[in-house]
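Participant: Any chance you can model this:
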Amino acid sequence: MDTKDLILKKTFSLLLLKGFDATSITDIQHTTGLSRGLLYHYFKNKEDLFIQVTEKYFVQIFDFELRKVKDLTLKEFTEFICNRFDKINKTIADIVNETEIVKEASMLNYHFLFYQVMQRDTIFRNNYRITTEKERTGWEYALTNSISKKEIRDNIDVKISANELFTITDGIWFQIIFSYEGQNMIQNLEKSLSHYIELLK
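Facilitator: Take a look at the predicted model:
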């Protein structure tokens, strides 16, 4: 891992533990073992560092290339979505396991930090909105592809169904803060999406 990635990862772990306002450059120095001057070699200031952390661990971790899913059926896109959330869970768990954060609180910390970022960063809000629109569009592609393959009825409203599938996914993802169990969340997500898709046949 190069120095910049180390700084981003360690800063993210601090933000999970303490939140934005309580995390200082001194905290980041202690956690990374790097001098203030070296931190400022990679980042203009604390705000720049925090922006890059949220880009890496919120925007990039959720984002995907729409063109890669445009030919998927409902079953295939469901698998893609479940794998995507599983990867997110594992990435966060790996970072949390390297910190003093209580393991059971890891996803709760992540969601709390997510809302802090949403509140303070308009660029992040816009980027996240774009990502959610991609997900809805991905569901629309999958529904259309499954209709053309006669896997589901052809009289459904694609836009409404895509929005409902997105809402199921989003709802189960945020419900994880009450269960703490990432693997169970993935299983529940797959079951719920599969159940809805069965209703479309």
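Participant: CA atoms for contacts and neighbours, from now on please.
Facilitator: Noted.
Participant: where exactly do the helices run in this structure?
Facilitator: Ranges of helices in the chain, per DSSP state H, are 3-18, 25-32, 36-42, 46-54, 60-62, 74-97, 106-120, 122-148, 158-179, 182-199.
Participant: Nearest approach to Lys68 belongs to which of those?
Facilitator: helix 122-148 (9.5 Å; CA to CA).
Participant: one more to line up against the first:
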Amino acid sequence: MNDSREHILKTAFILFLQKSFKEVTLKEIVEKSGLSKGAFYHYFPSKEKLFHEIVESFYFKILKIDFGSFNKNSFYDFYHDVLNHTVMKFLGIKEFLDDSYDEDDITYFTLMLDAVKLFPGFQAQIKEVHVHELAGWEQAIQSALDRGEIKSRMTARQIAQLFIYSSDGITPHLVMAGRIRAVHSEIKALWDALYDDLKA
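Facilitator: As a prediction, the model looks like this:
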């Protein structure tokens, strides 16, 4: 990515997290970036286009997961791969933004809600991501059931929903408490317990 373009994205992302999309002015972004107005407009013709780029470049980078790249021979390894991959991606964004303060990480979620309201197409993209996510988990679980690694009276889909929705519940709960660094260990402990219960 071009250095100036990346600098603008980083500057705007930090401001949006601090204040919200609506409250940040284009003038403020230009001033904080230290670039001329002309240089700014060379990359982004509007605040909306800039915000759109931030959501596409950072949020969807976390949400879009290539489940085919994870271990297919062990469900235990599969869910550990998914967890490590997702947490590292989010922490990578915090590192890119030089964000070491965890108490206000809920703003990462509220900013995404702003994006969904502003860009209706994002809701459809998120739904697509969720369908893909469920399918990825379901496939890995069905393989584990077929080879006898795990057993359950639940369907592969129901087990997949247990893993996904438990993570979806724990993450915002810990983020609101300013404990993003505990997400990995908390989810891992719960998923390991679920796996032990399913283990054949």
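Participant: Leaving out chain neighbours, which residue sits closest to the most centrally placed residue in the second structure?
Facilitator: Computing the C-alpha centroid of the second structure and ranking residues by CA atoms, centre = their mean puts Ile62 first, at 3.7 Å. In this structure, Ile62 of the second structure finds its nearest non-sequential neighbour in Lys89, 5.9 Å apart by CA to CA, 6 or more residues apart in numbering.
Participant: The one you found: how many residues sit nearby?
Facilitator: For Lys89 of the second structure, the neighbour count with other CA atoms under 10 Å is 17.
Participant: Around the aligned partner of Asp196 of the second structure in the first structure, how many other residues sit close by?
Facilitator: Aligned by TM-score structural alignment, Asp196 of the second structure pairs with Glu198 of the first structure. With neighbours defined by other CA under 10 Å, the count for Glu198 of the first structure comes to 11.
Participant: And for Arg153 of the second structure?
Facilitator: Neighbourhood size, Arg153 of the second structure [other CA under 10 Å]: 8.
Participant: Repeat that for the one 5 residues further on.
Facilitator: Each residue near Gln158 of the second structure was counted by other CA under 10 Å, and the total is 14.
Participant: Is Asp114 of the second structure in contact with Phe21, as I believe?
Facilitator: Yes. Counting by CA atoms under 8 Å, Asp114 of the second structure does reach Phe21; the two are 7.0 Å apart.
Participant: Please identify which of the two sits among more neighbours.
Facilitator: Shown here are Asp114 of the second structure and Phe21; by other CA under 10 Å, Phe21 has more neighbours (21 against 14).
Participant: residues contacting that one?
Facilitator: Residues near Phe21 of the second structure by CA atoms under 8 Å, 6 or more residues apart in numbering: 51, 111, 114.
Participant: any idea how far it is from Leu91 of the second structure?
Facilitator: Computed as CA to CA, to the nearest Å, the Phe21 of the second structure to Leu91 of the second structure distance reads 22 Å.
Participant: before we move on, what about Leu17 of the second structure?
Facilitator: Applying CA to CA, the value for Leu17 of the second structure to Leu91 of the second structure is 15 Å.
Participant: Ok, Asp81 of the second structure next?
Facilitator: Using CA to CA, one obtains 15 Å as the distance from Asp81 of the second structure to Leu91 of the second structure.
Participant: List the buried residues for stretch 58-68 of the second structure?
Facilitator: 58-59, 62-65, 67 (16 or more other CA atoms under 10 Å).
Participant: So which of those residues is the closest to Asp168 of the second structure?
Facilitator: Taking those together and measuring to Asp168 of the second structure by CA to CA, the closest member is Leu63, at 12.1 Å.
Participant: Settle this for me: that closest one is touching Val129, isn't it.
Facilitator: Yes. Shown here, Leu63 of the second structure and Val129 form a contact pair, counting by CA under 8 Å, at 6.7 Å.
Participant: Whatever residue of the first structure lines up with Gly136 of the second structure: neighbour count?
Facilitator: In the first structure, the residue equivalent to Gly136 of the second structure is Gly138, according to TM-score structural alignment. The local packing of Gly138 of the first structure (other CA under 10 Å) involves 26 other residues.
Participant: Also Thr23 of the first structure?
Facilitator: 16.
Participant: May I ask you to confirm that it is in contact with Leu16?
Facilitator: No. With contact defined as CA under 8 Å, Thr23 of the first structure and Leu16 do not form a contacting pair (9.7 Å).
Participant: Pull the contacting residues for the closest residue to Asp81 of the second structure other than its chain neighbours.
Facilitator: In space, and not counting its chain neighbours, Asp81 of the second structure is closest to Phe70: 6.2 Å by CA to CA, 6+ apart. Residues in contact with Phe70 of the second structure (CA under 8 Å, 6+ apart) are 78, 81-82.
Participant: What does Gln125 of the second structure correspond to in the first structure?
Facilitator: Superposed on the first structure with TM-score structural alignment, Gln125 of the second structure falls opposite Asn127.
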